[in-house]
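**Q** Need the 3D shape of this:
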Amino acid sequence: MAAACSSPQNTATQPSPTATPNAPVTASPSTSPGLESPVPTQRLAPAPDLPVANLCSTQIASTADGNAVPLLCKSGALNVPAWRFYADVSASVLGLGLNPTAGQVEAAICDDFKRGHATKLQEQSGYKLASTYYGWNFDIDPAKVTCP
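**A** I've put the predicted structure just below:
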């Protein structure tokens, strides 16, 4: 029985010194809003090419209209978690590549509306991510694209 008494004392002694305070302190900085870190250049699916933009990572928040923010980090780099958030709903526009025509971009936007079920607001975000990733300079507003 003495062994049973000493075991609970050791168990009670071990967790109480610093185990609880250390966990929140360690977790808090990694989830703090506004904290961003650079991400090495890499191809992000569904893109066929490497990005021309710098990449970063910062926490995203979902908005009531189904979007995620921020799309870009404070440095202007593309936010990888935001890209991944839009990878399914805006797959066609995100997967176009470096040198599409304006017509191909508009067709991809329409495909995202039809197959990805993107809303106009979601597709505007997907288009902004793709434009940043690939360095496009088209004067296209996905909300004004007329689809067949």
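
**Q** rest of the way, CA atoms for contacts and neighbours
**A** Noted.

**Q** biggest helix in the protein, by residue count?
**A** Taking DSSP state H as the criterion, the chain has its longest helix at helix 120-134.

**Q** what helices or strands is it leaning on?
**A** strand 78-79, helix 80-86, helix 91-94, helix 102-114 (3 or more CA pairs under 8 Å, 6 or more residues apart in numbering; DSSP states H and E).

**Q** I'd like to know which of those is closest to Ala23.
**A** Set against Ala23 and scored by CA to CA, the helices and strands packed on helix 120-134 come closest in helix 80-86, at 24.1 Å.

**Q** Could you also give me the structure for this second sequence? I'd like to compare it with the first:
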Amino acid sequence: MSAEDPLSILNCSSTFLGLWIHQKGIVHAAGRCLLRAALTVKYAFVVHPEDRFACMTDVGWSLVTRPLLDGVTATVLESTPVYPTPSRHWQVVEKHKITQFYTAPTAIRLLRCLGERHTQDDLSTVRVLGSVSEPIDPEACLGLV
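**A** Prediction:
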């Protein structure tokens, strides 16, 4: 496989003045995409080999690939933030001693609405709490700390 071979295609639509024009795909080259993912994890997320990484969001976010490129344990969970219990994510953090926890602002807002239930779980291993995919409002962010 060449570094320039396609790894994935991100489909998006073009719009002009609110009107849909056409669908187009952005091709991610294997070498560049994987290198950028590895460098992002290493320098932006500041991971260490002993870290345990959990990105509880859509599988489309490189939740497994990025940590594994730097030799970090990745946790994958098939669930929603509130099933089978409202503190599902926090139970996973406690059980697997997650050090870096990332999720989407939508999930953070949902978890925040559930109140202080996360205080029942031991979250002392979490060193980094991150938000992906969209801007996060200060109230949602502060509701988790």
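
**Q** Now the TM-score, please.
**A** Once superposed, the chains reach a TM-score of 0.33 (TM-score structural alignment, normalised by the length of the second structure), with 83 aligned residues with a CA RMSD of 5.1 Å.

**Q** related to what we said a few turns ago, now the longest helix of the first structure against helix 102-114, angle please.
**A** Inter-element angle recorded for helix 120-134 of the first structure and helix 102-114: 140 degrees (by axes from the mean of the first three to the mean of the last three CA atoms, to 10 degrees).

**Q** Helix 120-134 of the first structure: which residues count as buried?
**A** For helix 120-134 of the first structure, the neighbour count (16 or more other CA atoms under 10 Å) marks 120, 122-134 as buried.

**Q** okay, those in JSON lines with distance to Thr58 of the first structure next?
**A** Listed next are the buried residues of helix 120-134 of the first structure as JSON lines, based on distance: CA to CA, whole Å:
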{"residue": "Lys120", "distance to Thr58 of the first structure": "24"}
{"residue": "Gln122", "distance to Thr58 of the first structure": "19"}
{"residue": "Glu123", "distance to Thr58 of the first structure": "21"}
{"residue": "Gln124", "distance to Thr58 of the first structure": "20"}
{"residue": "Ser125", "distance to Thr58 of the first structure": "16"}
{"residue": "Gly126", "distance to Thr58 of the first structure": "17"}
{"residue": "Tyr127", "distance to Thr58 of the first structure": "19"}
{"residue": "Lys128", "distance to Thr58 of the first structure": "17"}
{"residue": "Leu129", "distance to Thr58 of the first structure": "15"}
{"residue": "Ala130", "distance to Thr58 of the first structure": "18"}
{"residue": "Ser131", "distance to Thr58 of the first structure": "19"}
{"residue": "Thr132", "distance to Thr58 of the first structure": "16"}
{"residue": "Tyr133", "distance to Thr58 of the first structure": "16"}
{"residue": "Tyr134", "distance to Thr58 of the first structure": "20"}
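
**Q** out of those, what pair is the most spread apart?
**A** Farthest-apart pair in the buried residues of helix 120-134 of the first structure is Lys120 and Tyr134; separation 20.6 Å (CA to CA).

**Q** Start and end of stretch 92-105 of the second structure, how far apart?
**A** One end of stretch 92-105 of the second structure sits 18 Å from the other (CA to CA, to the nearest Å).

**Q** neighbours of Pro38 of the first structure, just the number please.
**A** Neighbour count for Pro38 of the first structure, taken as other CA atoms under 10 Å: 16.

**Q** what's the answer for Ser28 of the first structure, then?
**A** By other CA under 10 Å, 10 other residues sit near Ser28 of the first structure.

**Q** Return the residues in contact with the closest residue to Ile9 of the second structure other than its chain neighbours.
**A** Among residues not flanking Ile9 of the second structure along the chain, Val27 sits closest, at 4.5 Å (CA to CA, 6 or more residues apart in numbering). Shown in contact with Val27 of the second structure (CA atoms under 8 Å, 6 or more residues apart in numbering): 6-10.

**Q** Next: Ile21 of the second structure.
**A** 13-15.

**Q** Can I get the residues you listed in CSV including secondary structure and distance to Thr73 of the second structure?
**A** As requested, the contacts of Ile21 of the second structure are exported to CSV (DSSP: H, G, I helix; E, B strand; the rest coil; distance: CA to CA, whole Å):
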residue, secondary structure, distance to Thr73 of the second structure
Ser13, strand, 35
Ser14, strand, 38
Thr15, strand, 40
